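J.: Here's my sequence, what's the structure:
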Amino acid sequence: MNRRRTAAVALAVSAVAALSACSSTAHPGAAAVVGDQRITVSTLQSHLAAYRAAAAQDTTAQEQPGVQGNLLALLVNAQIVDQALADQGKSVSEGQVQQVEAQYAQQTGSAQALQQAIVEQLYIAPSDFPIFARYQVGEDLLLQQAGVDPSSSQAGAAFLKILQKEGSSLGVTVNPRYGSWSTVSTSSSAWPPLAAAKQPWLQRTAATPPATS
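T.: Next up is the predicted model:
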C-alpha cells in the first residue's frame, strides 16, 4: 500500500491549517463544527462502533490510543476538503472513489487484504474508506487547481496553505473532550491529527497562523 509523501500505510498527507474562529454560541451534542456543518457525538460514536466491530473480526488488530480522535480528525478534514472543492465548483465523483479503492486493492493483493490494512493501519472501519478516498482525491484536485504537481516536493506545503485558507474561512471548532484542530504534521498519521485542546469550547478566538520555519 504505497503512495507518495507518505509513511503510515504510505497514505499520509500534509499538515492541516491552524485552529480558526469558533462560535460564541453553544454546540450541544456536537463533536465538531465545520462552518455550518455539525458532526454530532452520535455520528462519531457510530463510526467508532463500526471500527470496533471490524476490528473484532480481525484477530491481529489491536485498538490504538486515540482512535476516536483519529476518526473525528478524518471527518473534520474531509469536510474542509469537500467545501474547498465546492468553492471552486468541483467535487469528487463516485467513479474516482471506486478507482482509488481498486488501486489500493490491487496494491494490497485483494479486497480482503485491503480491508485488513484499513482496520490495522488506518484505524477506521472499511465502510469509512470511501471518506478517506474522497479526501485523497480531493487533495490532488485542489493541488492541481492551484497549479501544483501532487507528486512534487512542494505539494505538502501547498496543500497546507489551501486547507488553512478554507478552514479559516469556514471556522472550525472541536469539542475539547476530543482535542483541537491543529497545525501539527506527523508522518505516522494518514491525515492531519487533532491536538490537545488549548481553549474553551464557547470562547471566540482569532485564527492563529501556522508557525514558519
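J.: from here on, contacts and neighbour counts on C-alpha atoms
T.: Fine.
J.: Enumerate every residue touching residue 123.
T.: Residue 123 makes contacts with 51, 63, 64, 67, 70, 71, as judged by CA atoms under 8 Å, 6 or more residues apart in numbering.
J.: Restrict those to the buried ones and give me that as a ChimeraX selection.
T.: Buried residues within the contacts of residue 123, by 16 or more other CA atoms under 10 Å, are selected in ChimeraX with:
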select :51,67,70,71
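J.: who's in contact with stretch 57-67?
T.: Stretch 57-67 has contacts (CA under 8 Å, 6+ apart) with 48, 52, 55, 116, 119, 120, 123.
J.: Would you do the same for the sequence below? I want to compare the two.
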Amino acid sequence: MHRRRRTALLLSAAIAAAPLITACGNDAHPGAAAVVGGQRITVSQLETRVNEVRAAQRAAVPDDAQYEQAIAKTGTLSRDTLHNMVLERVLQRAAQDAGVSVSRKEIQQMRSGLEEQTGGSKALEAAWLQQYGIAPERLDENLRLQLEAQKLATSLGTNTGDPAFWNALAEASKKLNVDLNPRYGTWDVDKSSRVDTKTPWVREVTTTETQQTA
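T.: Presented below is the predicted three-dimensional model:
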C-alpha cells in the first residue's frame, strides 16, 4: 500500500459499526473529552468535529436510507474522532521534539498530487470523507499530519509502520500525560491509541434505543 494511504489510515477515523455510548452518573472530566499536555479537548470541540463529518455525509448522501447506512457504518465516530484529535497533538509533539516541520507549500504540493490522482478537489474530499471520515474543511489538517508522520519517520531512519516510529509517539504521549474522559476509554501510551474501557456508570445503547428515547 502506498505510504500516503498507510498514513491516512493511521491518522484517520476507523470506519466501523458499534454501539453508541452515553454517560450516567458523575463525570470525572467535566466539559473535557481529554486533557493533553495540560490542554483540554472539550466535548464541544469534539462534537463540532463529529458534526462536520455528519453534515458532509448528509450533503454527499441526500437519500435518507443511504444516510442512515452511512451513520450505521460510522457508529464509533465520536470515539474515533477523539482518538485522532489526541493523536494529532501527540504526533505534533513528537515532530517538534525531532525538529520536524511542515510548510504550507508542502501541504499544497501533496494536495495537488492527490487531486490529480483522484480527479480533482471535490473527488479528493469525497474520497477522504468516505474512506477515512475526514470532513472537507479538515482535509488540509489531515494532510499536514500525514506529512509530519512521513518526515518524522524519515528523520528516524524508519517508516510509519516500524517500532521506532511508534516508540517516538509513545515517548511523546508520556511527555503529554494524555488523560481521557472515562466515557471515551483510556489512552494506551505504548501504542499511542485509545482503548475502550468498561466503567460502572457507562452503559451502551443501540442507535435504535437512542431514537426511541429521543
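J.: buried sites along stretch 174-181 of the second structure?
T.: In stretch 174-181 of the second structure, counting by 16+ other CA under 10 Å, buried: 176, 178, 179, 180, 181.
J.: Just tell me the aligned range of that stretch in the first structure.
T.: Alignment of stretch 174-181 of the second structure against the first structure: residues 168-175, by TM-score structural alignment.
J.: distance of the spatially most central residue of the first structure from residue 68 of the first structure?
T.: For the first structure, the residue nearest the mean C-alpha position is residue 74 (2.9 Å; CA atoms, centre = their mean). To residue 68 of the first structure, residue 74 of the first structure is 10 Å away according to CA to CA, to the nearest Å.
J.: All the strands of the second structure, in order from the start?
T.: With DSSP state E as the criterion, the second structure has strands at 20-23, 32-36, 39-42, 179-180, 186-188, 193-195, 202-205.
J.: Can you add distance to residue 2 of the second structure and give the ones you listed back as a markdown table?
T.: Written out in a markdown table, the entries for the strands of the second structure read as follows (distance: least, CA to CA, whole Å):
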| stretch | distance to residue 2 of the second structure |
| --- | --- |
| strand 20-23 | 33 |
| strand 32-36 | 31 |
| strand 39-42 | 32 |
| strand 179-180 | 32 |
| strand 186-188 | 27 |
| strand 193-195 | 22 |
| strand 202-205 | 37 |
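J.: Looking at those strands, which is nearest to residue 151 of the second structure?
T.: Evaluated with CA to CA, those place strand 193-195 nearest to residue 151 of the second structure, the distance being 20.4 Å.
J.: Show me what that closest one is packed up against.
T.: helix 77-97, strand 186-188 (3 or more CA pairs under 8 Å, 6 or more residues apart in numbering; DSSP states H and E).
J.: how about JSON lines for the ones you listed, with distance to residue 40 of the second structure added?
T.: Shown next, in JSON lines, are those (distance: least, CA to CA, whole Å):
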{"stretch": "helix 77-97", "distance to residue 40 of the second structure": "10"}
{"stretch": "strand 186-188", "distance to residue 40 of the second structure": "15"}
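J.: What is the burial count for residue 41 of the first structure?
T.: 15 (other CA atoms under 10 Å).
J.: got the contact list for the counterpart of it in the second structure?
T.: Superposed on the second structure with TM-score structural alignment, residue 41 of the first structure falls opposite residue 43. By CA under 8 Å, 6+ apart, the residues touching residue 43 of the second structure are 31, 32, 33.
J.: That'll do, ta.
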